[in-house]
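Participant: This is a predicted model, with the sequence first.
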Amino acid sequence: MEIKTRFAPSPTGYLHVGGARTALYSWLYARHNNGKFVLRIEDTDRERSTQPAIDAIIESMKWTGLNWDEGPYYQTKRFDRYNQVIDELLEKGLAYKCYCTKERMDEVREEQQRQGLKPRYDGHCRDEDPSKHSPDEPYCIRFKNPTSGKVGFEDQIRGYIEFDNAELDDLVIRRTDGTPTYNFCVVIDDWDMGITHVIRGEDHINNTPRQINIYKALGAPVPVFAHVSMILGDDGTKLSKRHGAVSVMQYRDDGYLPEALINYLVRLGWGHGNQEIFTMEEMIEYFSLEGISKSASAFNTEKLLWVNSQYMKTLPPERVAEELQWHMDNQKIDVSNGPALTDLVIAQRERCKTLKEMAEVSRYFYEEYSEYEPKAAKKWFKANSAEALERSLANLKNVTDWNDIESLETAFKSVAEDMQVGLGKVGMPLRLAVTGCGVSPEMGITMKLVGRERSIARIEKTIAYLKANASAEPTA
């Protein structure tokens, strides 16, 4: 049997981390078993489903690398199929027309609540003769759920789960406006698409017995179910925006690598020994439903930041540069006027935790700065700074190979020895002169990437600035 899983989001909002983790687990299970992964858009809620949400879901799936083998399928394009099956159920007496008005249903629920009963449909029209009603009288279609016995399933994460059929009322499968309902469409889709394993959030557990009864009524194979626990905030409460429950694409905007987000999400409820960092190949090799925890997981932004920093250091710089390009464009930094992004990644990745940060602190490699960083200038521009820069400049002009980092380093380090001052009193004014900032990679690397002409021009400009402001306290 070929394993086939699916991810079936409702496009009523963006794809959040909980949905992305569900998609990831479904994707990994299919890949681990050399099966297929299906993307299905469950857009039967026409009022709340939007095209921007659909676009965001597909963009998120592509960005995270969760490629699908089939789809995306859309439920709204399959209404003819759903209605065909509903008509067959009516003919077989497995479904019926319900003429109950909203007013009657409200009265029934109020009475049930007064009696302390669970609100549910009372089966009023279940055995009624439809010919009593006029052809133009509005009605919905309900599925005839078994009234006795039990329905159970072996959840691959939680073990055996069982429900009394008497607790389940007759589900509406087609509304009065003619549109089929979610719980019915899901069954037909999974049947038609040959889905063997349904991996989804624990909020769907109560839908499962209803869906199983529909599968059985249709004579369709019942898939294997696995319900994943929810993700909580690090304070134990429901995940919200203040914890990081934002759109998956917001993580791209905030400077995370997709590989890092995927690695972080897979560990939110699944593990393989004590290993923290996994390649995609390792995730596929090791993944199993048995490895998923029953317990809720806590989202921790600091941990995600750590994972991201690990990936920035260890992924091939060419791969990091691919993602960095988006941030440079987003911050309107023209990378054609400076070092190659792969070289920039190598220089900056040890000190940056996100790509957004890397772009922000690397602007001086590509364009002129307009001021010196105030705190650093106040601390490091002193009376002898102009002399230190002049001596450093003279030595730097004698460096014949600007790509020779050791020669660039020696050029200014020897000045500190000659002037008999600490290296910081020479190196820091030089850093401010070349970058405008108090922090940068090692100066040899920085000057190499900034380039000879640009470095020399900036040092000369800073010497002039220091001399012009020699009598006053230097400011930015």
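Facilitator: Perfect, I can see it now.
Participant: all contacts plus neighbour counts: C-alpha atoms, from now on.
Facilitator: Will do.
Participant: which SS class is residue 396?
Facilitator: helix (DSSP: H, G, I helix; E, B strand; the rest coil).
Participant: Could you give the number of residues near the spatially closest residue to it that is not a sequence neighbour?
Facilitator: In this structure, residue 396 finds its nearest non-sequential neighbour in residue 411, 5.6 Å apart by CA to CA, 6 or more residues apart in numbering. Neighbourhood size, residue 411 [other CA atoms under 10 Å]: 21.
Participant: what does residue 407 give?
Facilitator: Residue 407: 18 neighbours (other CA under 10 Å).
Participant: cool, and residue 204?
Facilitator: 12.
Participant: again, but for residue 417
Facilitator: Neighbour tally, residue 417, other CA under 10 Å: 12.
Participant: Could you check how far it is from residue 406?
Facilitator: 16 Å (CA to CA, to the nearest Å).
Participant: Use this one as the comparison:
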Amino acid sequence: MLTRLAPSPTGALHLGNARTFLVNWALARQNGWRVLLRIEDLDGPRVKAGASEGAIEILQWLGLDWDIGPVSQTDDLTPYRAALERLVSRGLAYPCRCTRSQILAASLSAPHAGDHELRYPGTCRPAPGERIDLSRLDDPEVSWRFLTPDEPVPFNDAFAGPQSFNPQLEVGDFLVATKQCQPSYQLAVVVDDARQGVTQVVRGDDLLGCTSRQLLLYRALGLGPEPAYTHLPLVVGEDGRRLAKRHGDTRLSHYRDRGVSPERVIGLLAEWCGLGGRREMSATEFAERFELASMPSEQVVFAAVDDRWLGS
């Protein structure tokens, strides 16, 4: 069994990230899973200099470790290209020249809350049976979309329970590669998890809907076995929105630089995970005491009192 810690170097890790990574790591150490550290650094324009190194330092500061890695997605792009070629050759992906403004103008649905996704209306969808020339993969002016079937894709989540989403109704034919043939998150995570042997995916429940899309790609690419999924509630601010800069500085590096100990941070996370009243705690003790069945199912609200406790 293998799980992965997969920070993205598009920003510094904050308390919400820490809670998910800590639970993931604890489940691994409880169940004998190996842990892979994967740096998901494909989102080039948003990647921040030094963020990868910063994430590794912070995870180590918290007391987390791993058995494999770190490995970075940008180390080798050929597996993503091969997967895209396979989809195109099977008639399951097609080129698209639509801009976001064109999709917005043609779309009948509003962006999804929090991720600003629009449902793609199928403007560039090819006619049934139309074949796409693989040479078009080198056209820098097109992106690539998955020919998404109109059907529900059910799965059972270890924490959230039975789930089912119809990606065609929610987002339509979703992107598998952007212009310049850069793999999308949906394609890259499937390719990586399959080739690296990831069997356990633990992440925030903002990605629940993505799971059905990723399962479709697993099946379209003939990959397997499919991993088991555990989606955890998010940490949000007092306004109910996902933890971000608008809620103040919740970066782990901010607290570390203020002299807050990792045990104090983990103590707060432990309370959020159902381990009783907050008190300082090591990552090792957290792993010994954590029980997924006792974790609250509702979102955690980070409030000013929590920030004060960390700094007291």
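Facilitator: Happy to help now that I have it. Note that the coordinates shown come from a computational prediction; the quantities given were computed from them, not determined experimentally.
Participant: on that earlier part again, am I right that the residue nearest to residue 396 of the first structure is in a helix?
Facilitator: Yes: counting by three-state DSSP, residue 411 of the first structure falls inside a helix.
Participant: Can you find the partner of it in the second structure?
Facilitator: In the second structure, no residue is matched to residue 411 of the first structure (TM-score structural alignment).
Participant: surely residue 411 of the first structure meets residue 389?
Facilitator: No: if you go by CA atoms under 8 Å, residue 411 of the first structure and residue 389 don't touch, sitting 10.8 Å apart.
Participant: Surely residue 80 of the first structure is within a strand?
Facilitator: No: under three-state DSSP, residue 80 of the first structure sits outside any strand and is assigned helix.
Participant: what does the top helix by length along the second structure rub up against?
Facilitator: Longest helix of the second structure, by residue count under DSSP state H: helix 15-31. For helix 15-31 of the second structure, the surrounding residues in contact (CA atoms under 8 Å, 6 or more residues apart in numbering) are 3, 5, 33-35, 64, 202-204, 232, 234-236, 243, 250-252, 269, 283, 286-288, 290.
Participant: Pull out the buried members of those residues.
Facilitator: 3, 5, 33-35, 64, 202-204, 232, 234-236, 243, 250-252, 269, 283, 286-287, 290 (16 or more other CA atoms under 10 Å).
Participant: Where helices are concerned, which of the residues you listed count?
Facilitator: Short answer: those in helices (DSSP H) are 252, 269, 283, 286-287.
Participant: Closest one to residue 303 of the second structure out of those, please.
Facilitator: Set against residue 303 of the second structure, the nearest of those by CA to CA is residue 269 (13.1 Å).
Participant: quick one, what contacts that closest one?
Facilitator: 15, 18-19.
Participant: do residue 232 of the second structure as well
Facilitator: By CA under 8 Å, 6+ apart, the contact list for residue 232 of the second structure reads 20, 159-160, 202-205, 297.
Participant: overlap between those residues and the first structure?
Facilitator: Among the contacts of residue 232 of the second structure, the ones still in contact in the first structure (both residues aligned by TM-score structural alignment, their matches' CA atoms under 8 Å) are 20, 159, 202-205, 297.
Participant: thinking residue 62 of the second structure is in contact with residue 286, fair?
Facilitator: No: applying CA under 8 Å, one finds residue 62 of the second structure not in contact with residue 286, separated by 11.2 Å.
Participant: what touches both of these two?
Facilitator: Common contact partners of residue 62 of the second structure and residue 286 (CA under 8 Å, 6+ apart): residue 266.
Participant: Okay, helices next: where are they in the stretch 151-300 of the second structure?
Facilitator: Assignment of helices within the stretch 151-300 of the second structure using DSSP state H, counting those that start in this stretch yields the ranges 167-170, 185-196, 208-220, 252-257, 262-272, 283-289.
Participant: residues in the first structure aligned with the fourth one?
Facilitator: Going back to what we said before, that points to helix 252-257 of the second structure. Going by TM-score structural alignment, helix 252-257 of the second structure sits over residues 248-253 in the first structure.
Participant: check the fit of the matching stretch onto the second structure and give the mean distance.
Facilitator: Here the mean offset of stretch 248-253 of the first structure against the second structure after fitting is 1.2 Å, by mean CA distance after the TM-score superposition for the first structure.
Participant: May I see the buried residues of that stretch?
Facilitator: 248-249, 251-252.
Participant: Stretch 426-435 of the first structure too?
Facilitator: Neighbour-count burial for stretch 426-435 of the first structure [16+ other CA under 10 Å]: 426-435.
Participant: now stretch 159-177 of the first structure
Facilitator: 163, 165, 168-174.
Participant: Please apply the same query to stretch 71-80 of the second structure.
Facilitator: 72-73, 80.
Participant: cool, stretch 48-60 of the first structure as well?
Facilitator: Here stretch 48-60 of the first structure shows 49-50, 53-54, 56-58, 60 as buried, counting by 16+ other CA under 10 Å.
Participant: Check stretch 27-38 of the first structure too.
Facilitator: So stretch 27-38 of the first structure, judged by 16+ other CA under 10 Å, has buried residues 27-32, 35-38.
Participant: tally of neighbours for the counterpart of residue 61 of the second structure in the first structure?
Facilitator: In the first structure, the residue paired with residue 61 of the second structure according to TM-score structural alignment is residue 63. Number of residues near residue 63 of the first structure (other CA under 10 Å) recorded here: 16.
Participant: how close does residue 236 of the second structure get to residue 243 of the second structure?
Facilitator: 5 Å.
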